[in-house]
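Undergrad: Pasting the sequence and the predicted coordinates here, then a few questions.
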Amino acid sequence: MARWEPGAVQRLQQAALELFSAQGFDRTTAAEIAAAAGLTERTFFRHFGDKREVLFMGQEDFVGAFLAGLDAAAPDAAPLDVVAACLTSAAGWFPAERRPYARLRQTVIDATPALVERERHKLAGVAVELARALRERDIPEPAATLAAESGITVFTVAFAQWTTTDDDRSLGVVCAEMLDALRSLDRPR
């Protein structure tokens, strides 16, 4: 094996996802992932603290994708309009070519209760950061927390649809549709 090769992180992620999908998360070892990627176990642990991190790497970037939308919203925008801008920004983090990877990753997560819990924890962290940012925009409580939590719920439902359906809508379009569905809940049927 080469001492250093470019793309190690991506190769480890792809190998891990394929192994998790084929034999299950719990039955896959870090050594197997490294071997499948043509790397050493030591290299695996240089990049990841444990095998869960292969699936959850990039949390700061994920949060940043949501928060980047704050700048796109008008300073006097209503809380849900700010959240809409955040959803648009976050959806941009998931272009169409990333959909097969996202779909397989979500299948692996959904099959393992501990990973489902970790995913929920990750999303809860985004909601906390989003609520904080909304308060910094002078959106008072409880509106800031309600808007942030609602935005994460919209994202979660949209992401589930985007990863399980075979239509060609972008995640941004699905997020916008789900936000419209949320806004329509207070209207008579």
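TA: Received it, and whenever you're ready, just let me know what you need.
Undergrad: use CA for all of it now, contacts and neighbours both
TA: OK.
Undergrad: Would you point out which residue is most central in the protein?
TA: With distances taken as Cα atoms, centre = their mean, residue 62 lies nearest the centre of the chain, 6.2 Å away.
Undergrad: Distance of the closest residue to that residue other than its chain neighbours relative to residue 24?
TA: For residue 62, ignoring the flanking residues on the chain, the nearest one in space by Cα to Cα, 6 or more residues apart in numbering is residue 90 at 7.3 Å. Using Cα to Cα, to the nearest Å, residue 90 is found at 29 Å from residue 24.
Undergrad: Those two: which is more packed in?
TA: residue 90 (23 against 15; other Cα atoms under 10 Å).
Undergrad: need the longest helix for this structure.
TA: helix 113-136 (DSSP state H).
Undergrad: which other residues reach it?
TA: Residues from elsewhere that reach helix 113-136 (Cα atoms under 8 Å, 6 or more residues apart in numbering): 52, 56, 59, 63, 66-67, 79, 109-110, 141, 144-145, 147-149, 151-152.
Undergrad: Take this one as well and set it beside the first:
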Amino acid sequence: MGRWEPNARLRLVRAAIDLFAEQGYGSTTVPEIAERAALTRATFFRHFPDKREVLFAGQQVHTALLADGIAAAPRTATPVEAVAGALDALTSTFTPDQREFGPRLRAVIAGTPELQERAAFKRAGLAAATAAALRERGVPDAAACLAAEMGVHAFYRAFDRWLEAPYRETFPALARHALDELHAAAAALVSGPPSAGPGRPAP
């Protein structure tokens, strides 16, 4: 494979995940990642500041997609409906490649404390961007924060389901289902379980 072929970014991501899975994150170097991808070290640093960011390079794009999705929601949309539109905008950009290497990516992060910290930072950043976009629509802060956390939790819940094989639903559909589940659970916190009827105790 030539060093100047296209798709360098994806090749570097694949190479990094493969090496992290094979020999561990701490034992993998940037030159090894570049060599596995058949690219130069200089090419690596044109795309990523360090080896950790190979796994989180999409954060800025993801936050922008969430914010744009919320901004594009109808003015009559509820906060949860706006978040649902944002999830559609984000999850529709994921590719079969990301699903293919997703389980290895998840395993590498789970086994590396440094990456777990970075993953938590990314998750918090997605929630903060979502809440800020909701506040721009006039949603009160508490409601904006709650809807944002619900949306981000739905995203990660759906991502885990999307990685399971075989799958029959698209990532956007799974995210919508996950958001519906969380919305129903939140409503149940207020309304409580169904009543057994006047004068009759619940079982």
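TA: Structure received. Quantities reported herein were computed from a predicted structural model and do not represent experimental measurements.
Undergrad: residues in the second structure aligned with the one helix or strand the residue nearest to residue 62 of the first structure maps to?
TA: According to DSSP states H and E, residue 90 of the first structure maps onto helix 79-91. Helix 79-91 of the first structure corresponds to residues 79-91 in the second structure, going by TM-score structural alignment.
Undergrad: For that stretch, give me every contacting residue.
TA: 62, 65-71, 73-74, 130, 134, 139, 143-144, 147-148, 151, 155, 171-172, 175-176, 179, 183.
Undergrad: how about a cut-off of 6 Å?
TA: 65, 66, 69, 70, 73, 147, 151, 171, 172 (Cα atoms under 6 Å, 6 or more residues apart in numbering).
Undergrad: how close does residue 93 of the second structure get to residue 137 of the second structure?
TA: The gap separating residue 93 of the second structure from residue 137 of the second structure is 24 Å, by Cα to Cα.
Undergrad: ok now do residue 168 of the second structure, which residues does it touch?
TA: By Cα under 6 Å, 6+ apart, residue 168 of the second structure has no neighbours at all.
Undergrad: what's the mean deviation for the helix holding residue 90 of the first structure versus the second structure?
TA: Helix 79-91 of the first structure, aligned to the second structure and superposed, deviates on average by 1.0 Å (mean Cα distance after the TM-score superposition for the first structure).
Undergrad: In that helix, which residues are buried?
TA: Neighbour counts over helix 79-91 of the first structure (16 or more other Cα atoms under 10 Å) mark 79-91 as buried.
Undergrad: How about stretch 156-175 of the first structure?
TA: Of the residues in stretch 156-175 of the first structure, those buried (16+ other Cα under 10 Å) are 156, 158, 159, 160, 161, 162, 163, 171, 172, 173, 174, 175.
Undergrad: and if you look at stretch 107-114 of the first structure?
TA: Buried residues in stretch 107-114 of the first structure (16+ other Cα under 10 Å): 107, 108, 109.
Undergrad: can you give me the helices for the first structure?
TA: Assigned by DSSP H, the helices in the first structure fall at 8-23, 30-36, 41-47, 52-56, 59-67, 79-91, 99-110, 113-136, 143-164, 171-183.
Undergrad: Show residues contacting the second one.
TA: Contacts with helix 30-36 of the first structure, where a contact means Cα under 6 Å, 6+ apart, come from 15, 16, 40, 41, 44.
Undergrad: how about a cut-off of 10 Å?
TA: For helix 30-36 of the first structure, contacts defined as Cα atoms under 10 Å, 6 or more residues apart in numbering pick out 1, 8, 11-20, 29, 37-45, 48, 50-52, 54.
Undergrad: what does the fourth one give?
TA: When contacts are taken as Cα under 10 Å, 6+ apart, the neighbours of helix 52-56 of the first structure outside the stretch itself are 9-10, 12-17, 25, 30, 44, 47-48, 59, 62, 102, 105-106, 108-109, 114-115, 118-119, 122.
Undergrad: Could you identify the buried members of those?
TA: 9, 12-17, 25, 30, 44, 48, 62, 102, 105-106, 108-109, 115, 119.
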